[in-house]
Each structure stands twice: as C-alpha cells, then as structure tokens.
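>>> Just a sequence and a predicted model for now, questions to come.
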Amino acid sequence: MPRPTKGPRLGGGPAHERMLLGQLASQLFEHRSIQTTEAKAKRLRPVAERLVTFAKRGDLHARRRVMRTIGDKTVVHELFTEIAPLVAERQGGYTRIVKTGFRKGDNAPMAVIELVLEPVAPKRSSRTRTAAATAPAASSDVPVEETNTVEESAPIEAESETPAATEVEESAAATGADAPEADAPAADEPATPDEKPATPAS
C-alpha cells in the first residue's frame, strides 16, 4: 500500500482518507465550527481553504470541482452563496485551529477548527508606515514659529496729537491766513449790477 507523503495517515487507505476529509469539510461548512482531533484538523485545513478559494471564484467549473470533494449540494450552495461573500476581502487564512486539551478516553489531543468570517481590518502599507514614522521626526527637528493671526491683532488706538502733528497743522493754518482769498463769483451766479461786463477792445 502506498504510504502518504504528508502528515499522518487517516483511515485505511487513500480513498478512505479523501472521503473522511470530504465529510469533515462538509461538516465544517455546514456548522462553521467542528471539534476533532488535532491531526485531523491539521489535515483538513488545506483541503477546506482550497474549497473556499474555489467558492470565491464562483463559476460553474469551480462549483463542479468542489462537488468532487463534497457530495451534499445544499452544503455546496451554502458555501458559494453565504460563506464566499463573507471572505471575499480576505486573502487566505480562512480557517482557525484552537487546541482544546486531551480526550478523556484515549488522551488524544483535541482541537476546534472554525471558519474565520470576521471582516478584514485593512493593513497600512509599508510606505505609509515609513512616511508616518519619518513625518513626526522631521517636524520635531525644525522649530515652528508661531505668528499672531488677525484675531490676535492689537486694537486700533484713538488718534492722539503728537508735537510734530500739531506743528504741521499750525504751519498750514498760518500759510492759509496769509494768502488773500479771491472773491470770484461762481459760474452760475449772475453778475452784480456794480460790476460792468468787460467790453472787447476795438
């Protein structure tokens, strides 16, 4: 009999092992979480994750590939319509194994394998992490000058007379008093009778 090349041998032969893993995968997709031995959980993980990858593809060929492993059409339909949309944003790692101790009868190590259906938290890329790490360092090296804004500007003071301003006003008043004011009639005012209109020289 050919010996399996990966992991412990489950069941009596290769065909029995395929059927056993197919039934475990069917139960996992139906109940979202099952308890089994640690060895079976570790062998089931790559099989279940490959089936979820086919379900995310969603076409007819992928559905037929899944039907080779899982014979229950209702479970396959549930995998394609309910589970695949929940893990659409997740790039692998669709299952989780949690060790739960040892079985009472034969002391076999037991584990719970379950589907990871939580929404994915987006990771920050390495570029943004390095940019965020260097930005505070650069800002701490350069001193920042605080300037007064318009709100904090000083209020306008009332005009106070300075000695220079008073001297300028007095000199302007003196020059205005010395200059004779011309009594020129406005253009629209009529001429008074005392004044004679100028006659053109002949």
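On my side now, so go ahead.
>>> Going by C-alpha atoms from here, please, whenever you check contacts or count neighbours.
Fine.
>>> going on from the longest helix anywhere in the chain, what's the next piece of helix or strand?
The residue-count maximum for a helix in the chain (DSSP state H) belongs to helix 38-57. Next helix or strand after helix 38-57 toward the C-terminus (DSSP states H and E): helix 60-69.
>>> what packs against that following helix?
Under the contact criterion of 3 or more CA pairs under 8 Å, 6 or more residues apart in numbering; DSSP states H and E, helix 60-69 touches helix 14-31, helix 38-57, helix 73-78.
>>> Alongside the first one, take a look at this:
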Amino acid sequence: MTAFCVARLEADPRLLPVHGILRGAAMERTADAQLLAGQIVEQGRREAEQLLALAREEARQAVHEAEARVIERGMQLQQGMDAAMASFMEQAQDMVAELAGALYDRLVLETTAQEKIAAGCRRLLREAPPKLVNAVLRLHPQDMPPPAGLPWPCEADDRLAPGTCKLEADSGEWRADFAAAATALRQALAALPGMRVAA
C-alpha cells in the first residue's frame, strides 16, 4: 500500500500508545499539540485578516488611481473638445462673415438705380413727419422719374449725387444716400473678424 506514496509522515513514537494504552506524557504532548494547533490557527487567521486588509487597501488605492486617471483623461478630452469647438467657431465666424460680405457686395452690385432711389424714398417716408408744409423731394436728374406713390412733389437737382434723396420742408431737411449707407454697412462688415470686403 505504501508503494505509491512519495512521502510518509512519521508520528512521534512518544505519542503512540503502548499496547493500546496512552501514557500520561503522551496525553500532555497531545494537549500541548492541541494548544499549539490552536495558536497556529489563530496566527493563520490574523495573517489572513492582515492579507485581506492589505488586499482591500491595494484594491481601494488601485480604484482611486484608476478614477484619477479617468478624470484626468476626461479633462484632457474636454479641453481638446473646447479647443476644437473654439477653432470651429472661429472658422465658422470667418466663413459667415466672408459669405455675408460676398452676398452684400453682390446685392449692391445687382441693385438698380431705380431700386436704390426707391429704398431712399422708403427711408424718407419712415423718418419724415407725416404732415410737412411745403415739402419737396429732390433727386439727381439721372434718378428721375421718382418712384410712384410718394406724397411729395419731386424736382431734379444736379447738385445731389446719384442715388441721393433729399426732402426739404419748412420744418427741416431729411436726406437718404444709398451710396453712403452702403459704404457704412460695408465698413461695419469689414470690422467683423475674418472679414475681407472689397472696397
């Protein structure tokens, strides 16, 4: 039966019974062994608790470090997104400003002289008081005839620049100049970031 055993445990001969009877010394040794076994078990339990506490602390520290790495990575990603968004907004602002300038230039170039005079007259209608005494609308000769439906008589005045409307009355004078308004708007557009409006 022992042929397959690699090692054999030997019992202390003092603990073996003689003819089936245990001696008192053997009983003491057995009691000592039981006490020693209890101490070994207690020591093993304490060591296991220490190892468990150490493992818990290491796990807590690892979780804390992982959380810190995740938070740091999240902050880096947020900063990257903020920078990308700022760059996108700057580029979009530049594109919008350039598009507005191009559309404005096209609109000004495509506006006919009669449309410019009509716009000036509409402005005078909005700005001038409703009941004027001795009111006369003056236009450059190239801008004649005036738009239909105006409440004032109209006269040609070669001292005015083409595209300029001048309303004279006893109570004051009002002027609408399409070219000046277009220049002011062009300058306002040119002041936008990324704007390059042709003069």
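Yep, that arrived. This one's a predicted model, so the numbers in the text were calculated from it and none came from an experiment.
>>> Overlay them and tell me the TM-score.
Superposed pair, TM-score by TM-score structural alignment, normalised by the length of the second structure: 0.18. Supporting alignment: 59 aligned residues with a CA RMSD of 5.1 Å.
>>> Can you lay out the helices and strands packed on helix 60-69 of the first structure as JSON lines showing mean neighbour count and distance to residue 176 of the first structure?
Converted to JSON lines, those look like this (neighbours: other CA atoms under 10 Å; distance: least, CA to CA, whole Å):
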{"stretch": "helix 14-31", "mean neighbour count": "17", "distance to residue 176 of the first structure": "106"}
{"stretch": "helix 38-57", "mean neighbour count": "19", "distance to residue 176 of the first structure": "98"}
{"stretch": "helix 73-78", "mean neighbour count": "16", "distance to residue 176 of the first structure": "105"}
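>>> Export those helices as TSV, with columns for distance to residue 140 of the first structure.
Below are those laid out as TSV (distance: least, CA to CA, whole Å):
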stretch	distance to residue 140 of the first structure
helix 14-31	53
helix 38-57	47
helix 73-78	55
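>>> I'd like to know which of those lies nearest to residue 173 of the first structure.
Of all these, helix 38-57 sits nearest to residue 173 of the first structure, with 96.4 Å by CA to CA.
>>> Which strands and helices lie in contact with the closest one?
If you count contacts as 3+ CA pairs under 8 Å, 6+ apart, helix 38-57 of the first structure packs onto helix 14-31, helix 60-69, helix 84-86, strand 95-102, strand 109-115.
>>> before we move on, the earlier item: and the helices and strands packed on helix 60-69 of the first structure: which comes nearest residue 177 of the first structure?
helix 38-57 (101.5 Å).
>>> could you give the angle of the closest one to strand 95-102?
If you take axes from the mean of the first three to the mean of the last three CA atoms, to 10 degrees, helix 38-57 of the first structure sits at 160 degrees to strand 95-102.
>>> on that earlier part again, I'd like to know which of the helices and strands packed on helix 60-69 of the first structure lies nearest to residue 99 of the first structure.
helix 38-57 (7.2 Å).
>>> any idea how far residue 175 of the second structure lies from residue 188 of the second structure?
21 Å (CA to CA, to the nearest Å).
>>> before we move on, what about residue 164 of the second structure?
Distance check for residue 164 of the second structure against residue 188 of the second structure: by CA to CA, it reads 21 Å.
>>> the more surrounded of those two?
Between residue 164 of the second structure and residue 188, residue 164 has the larger neighbour count (other CA atoms under 10 Å), namely 20 against 12.
>>> Show me what whichever helix in the second structure runs longest packs onto, helices and strands only.
Among the segments of the second structure that qualify as a helix by DSSP H, the longest is helix 24-110. Using 3+ CA pairs under 8 Å, 6+ apart, the elements in contact with helix 24-110 of the second structure are helix 178-190.
>>> Flag every buried residue along the helix it packs on.
Across helix 178-190 of the second structure, burial judged by 16 or more other CA atoms under 10 Å covers 178, 186, 189-190.
>>> quick one on the thing from earlier: of the helices and strands packed on helix 60-69 of the first structure, which is nearest residue 111 of the first structure?
helix 38-57 (5.1 Å).
>>> Next, the angle helix 14-31 makes with that closest one.
Angle, helix 38-57 of the first structure to helix 14-31, by the same axes, to 10 degrees: 70 degrees.
>>> could you give the angle of helix 38-57 of the first structure to helix 60-69?
Helix 38-57 of the first structure and helix 60-69 are oriented at 160 degrees to each other (the same axes, to 10 degrees).
>>> any idea of the angle helix 38-57 of the first structure forms with strand 109-115?
Relative orientation of helix 38-57 of the first structure versus strand 109-115 (the same axes, to 10 degrees): 10 degrees.
>>> still on that earlier bit, and residue 133 of the first structure, which of the helices and strands packed on helix 60-69 of the first structure is closest to it?
Relative to residue 133 of the first structure, the nearest member of these by CA to CA is helix 38-57, separated by 36.0 Å.
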